[in-house]
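Participant: model this:
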Amino acid sequence: MALTRRLSSNTAALFISAFFFLLSAHAQKPSSTVADTPLILKHVTVVDVRTGTLERDQTLIIDHNRIVSIGPGKSAKFPSSAAIIDCSGLFAIPGLWDMHVHLAFGDWFPGAKDISLPLFIANGVTGVRDMGSELDVIQNWRSELASGRLIGPRIYTSGPMLDGPKPRFPSSVAIATPDDARRAVADLKRRGADFIKLQSLIPRDAVFAIADEAKKQQIPFEGHVPDSVRASEMSEAGMKSFEHLIGIFEGSSPAEDEFLKGNKTEARFLAGYDPARATSLAATLAKNQTWQCPTLVWERGGNLIDVTDFAKDTRAKYVPTSWKTKTWKRFTDEITQGYGNDDLTVRKKFLDKELEVVHLLHEKGVPFLAGTDTPPGVYIFPGFSLHDELQRLVAAGFTPLEALQTGTLNPAR
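Facilitator: Got it, this is the predicted structure:
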């Protein structure tokens, strides 16, 4: 049986969340937690995320926190002293990756080490792409993870983000000139960053200096399509991934040049959307295999923040008060002020249009990654919200298998 049939979003959500069961060899765990007794998981259905094949009634043998055997239950051999768990009705998938997080975002999210990292593991997220943090802090955490002193996911990080002369966020490097850009790229490569993260306010000439220097330094550059540059230009320049669909609506409108000057609103995006231009842009992105990480759950949360009562969300108990009353409030105030003339009806239409555009890009061969922007995304919960993101991708027309691939197989590519 293959997991490729298109399902309703409710059915897909049931598969993704209610039957989710993490069985992964990739989480990094303290050596003190390694059990001497093997753990046997019997009667589990294993999902092959490459093909969607469901291998039923399998037995997984875990020894010293590593899966050492997967096979039919009847032929499985294990010591009589092993601990056995009946997993009838449960599914096993590889560990998930959240491909857009911020772990050490200045001092905006205190305690993230003790909050975000365990929540990722508890939700089956065994790898993250950190899109902007204090590099020294993350490198220390990675050392603790590698030595077995810390529980958490594998971390792939950019270190601080590159932004314009006056960055809006912590964990940023101010870039005003092409020379600034080249120095920053070379410095981050020297310090051990895995890739370069671009923010929105970088001047146009500095953007292309980043692209050129990144190629010389042999380090990927990813992130926001800067306000001064077209999405098609960034794809042709070799940008590896775009975040939040930034540049997509601009590039799908005859008013793209005006959008580059500012005055971007969702109402204007909707009014100017041209399917032919969107299809042309999709062809460019597909040709260059420019990954999209749309953070749809973040988009929905931001657009509906004024009509959503998150106090009723049971996941809020895992988030410290300081995040809710300070940092999330800061983002909430900024988001609601930015609504301008975009009333709730417009914002809901825009969310629907985003799903339509994601479907178009996917249909045309543009590759996708699952990411959440946790925790700067207001009311985005570490780990939990990646499950929500997979559901949003299904709502955009992905099959359940394709959605799972955005958080498993695709990050590995």
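
Participant: rest of the way, CA atoms for contacts and neighbours
Facilitator: Will do.

Participant: now the helices for the stretch 201-350 of the chain?
Facilitator: Remark: helices assigned in the stretch 201-350 of the chain by DSSP state H, counting those that start in this stretch are 204-217, 231-236, 248-251, 256-260, 266-272, 275-288, 296-303, 321-322, 328-337, 344-363.

Participant: quick one, strands of the stretch 51-200 of the chain?
Facilitator: Ranges of strands within the stretch 51-200 of the chain are 54-63, 66-72, 83-86, 91-92, 96-101, 125-130, 154-157, 161-163, 172-174, 196-198, based on DSSP state E, counting those that start in this stretch.

Participant: I'd like the structure of this one too, to check against the first:
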Amino acid sequence: MKKISAAIFLYFITIASINAQQKVDLIISNAKIIDVFSGKISNEQWVVVDKGRILKVGQLKEMKAYKPQQTISAKGKFVMPALWDMHVHFGGGDSLIQENKDLLNLYTAMGITAVRDAAADITPSVLEWREAVNKGKILGPTIFTSGPKLEGYKSIWVGDIEVGTMEEVKKALDSLDKMKVDFVKITDNTIKPEIYLGSIQEARKRGYKTSAHIPPVFTIEQVSEAGLSSIEHITYLLRAGLKNQKELSEQVAQGTLTARDLSIKALNEFDEATAEKAFKILAKNNTAITPTLSISYATAFLDVNDHQNDEFLKYIGPGLRKTYDWRVQRAAKDSKEAIEIRHRTIEKAASLLPLLQRSGVKILAGTDAGYLNSFDYPGLGLHQELELMVKNGLTPLQALQASIINGPAFLGKSADYGSVSAGKKADILLLNENPLQNITSTQRIYGLVSHGTYLDSVKLKSLLVLK
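Facilitator: As a prediction, the model looks like this:
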């Protein structure tokens, strides 16, 4: 009887223990977790995911308290936060809305769970997708969008909000307030210099981060001191190396020097010590740089590379592929001298990455992928961007930080993203190889947790649909 009683007692204790377990959505077991802040790897880690967030990270002995609906073995796998692309575009007109929406699958398939949309001409649809993703109604990356960007009168870009007075700037920002945009984008095609600076300052007053191209009438330091949050495209930074940058910018404003001649001077007369002083001002003012190397290399070397047989091209809709023609045809008209200049420009600009890193400037990993930007593929482009960063002097860890750490930080989202740790949102990338040793390993994807839902490699590959 005593033996039976003991057995019954143990049985009920076991049942009570099982019933006391907390039910959770997912556990990733036995993972090698990469800390993207430090580059350290923690072995034999278990990650508990529930309701779209990471509930706990710990050893096996700590997992007895949880009862998962799904367990994923990550033995031998490297686990880190999923990737962010900090410069993309959705656009090309209403007839291309579905083709643009299909790009969401490409980002997910390539391990990207957040994108920063830097303006185009189908904002209502982008806002709908942003909400649908946030509510779990459609699969795709979290979208942070600027909505339509600010420009001057008669902008060459469709969908811009055209402004010519500060009153119009305020009304434009009122409209962006109603859209609940995540930041404000400004470009330099036709906007008046004083309205450009005023737009930055007014947007910052309202609490927005600002992202912009740099008009040739201003120095790099001037736009940073005005409060610009991020410079889009690293080629602008060549001007920072001109010893007489301010004088030359004034000549452009007076019409005695063309913007093209300014760019050529910046390429030929670049001084590293002068640039370093300017970059330290960017760092002091928290002005980030999004290099967008992938689009710059693709377009600069169109004379060398034939992209017609690119494997990823088959996943791009025919309408979006057609928009690529604009840059291709424009590049084909360049003279031999112009081709040589565009090659040298991107090579020189890309070489600035280590100097920017040493100067403390935050580098954001972004591609400029989307419509118009020839052979810069949504999803794949970010992996190529990371490769180019490493090729041009960053370490694999620094390249990963540009996406995973600096992306969320720029948008004020570090509390939710940036590490595989308790409390963070469950956007987690599982890799077959260590990307700290070889950055191309970001493409060796074993699986992805996207907003708390696990997608294995088979599911991810199914998102790559031929067009």
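
Participant: between the strands of the stretch 51-200 of the first structure, which one is nearest to Thr11 of the first structure?
Facilitator: Thr11 of the first structure sits nearest to strand 91-92 of all the strands of the stretch 51-200 of the first structure, at 15.0 Å, using C-alpha to C-alpha.

Participant: contact partners for whatever residue of the second structure lines up with His224 of the first structure?
Facilitator: When the second structure is aligned by TM-score structural alignment, His224 of the first structure is paired with His213. By C-alpha atoms under 8 Å, 6 or more residues apart in numbering, the contact set of His213 of the second structure is Ile186, Thr187, Asp188, Ile231, Glu232, His233, Tyr236.

Participant: ok, of those, which one's closest to Ala332 of the second structure?
Facilitator: Closest to Ala332 of the second structure, out of all of the contacts of His213 of the second structure and judged by C-alpha to C-alpha, is His233, at 22.0 Å.

Participant: how close does the closest one get to Leu431 of the second structure?
Facilitator: His233 of the second structure sits 29 Å away from Leu431 of the second structure, taking C-alpha to C-alpha, to the nearest Å as the criterion.

Participant: now swap in Ala16 of the second structure and tell me
Facilitator: In terms of C-alpha to C-alpha, Ala16 of the second structure sits 38 Å off from Leu431 of the second structure.

Participant: looking at these two, which is more packed in?
Facilitator: A count of neighbours by other C-alpha atoms under 10 Å puts Leu431 above the other of Ala16 of the second structure and Leu431, at 23 against 11.

Participant: chain neighbours aside, what residue packs nearest to the more buried one?
Facilitator: Ranked by C-alpha to C-alpha, 6 or more residues apart in numbering and with sequence neighbours excluded, the top spatial neighbour of Leu431 of the second structure is Ile445, at 4.6 Å.

Participant: centroid-wise, who is the farthest residue in the first structure?
Facilitator: Here the centre of the first structure is the reference, and by C-alpha atoms, centre = their mean the most remote residue is Ser80, at 41.6 Å.

Participant: picking that back up, in the first structure, what residue corresponds to the residue nearest to Leu431 of the second structure?
Facilitator: Checking with TM-score structural alignment, Ile445 of the second structure has no match.

Participant: would you confirm that Ile445 of the second structure contacts Ile428?
Facilitator: No: using C-alpha atoms under 8 Å as the test, Ile445 of the second structure is too far from Ile428 to be in contact (11.1 Å).

Participant: more neighbours: those two, which one.
Facilitator: Neighbour tally, Ile445 of the second structure and Ile428, criterion other C-alpha under 10 Å: the higher count belongs to Ile428, 27 against 20.

Participant: which residues touch the corresponding residue of the first structure for Val223 of the second structure?
Facilitator: Under the alignment by TM-score structural alignment, Val223 of the second structure pairs with Met234 in the first structure. Neighbouring residues of Met234 of the first structure by C-alpha under 8 Å, 6+ apart: Val225.
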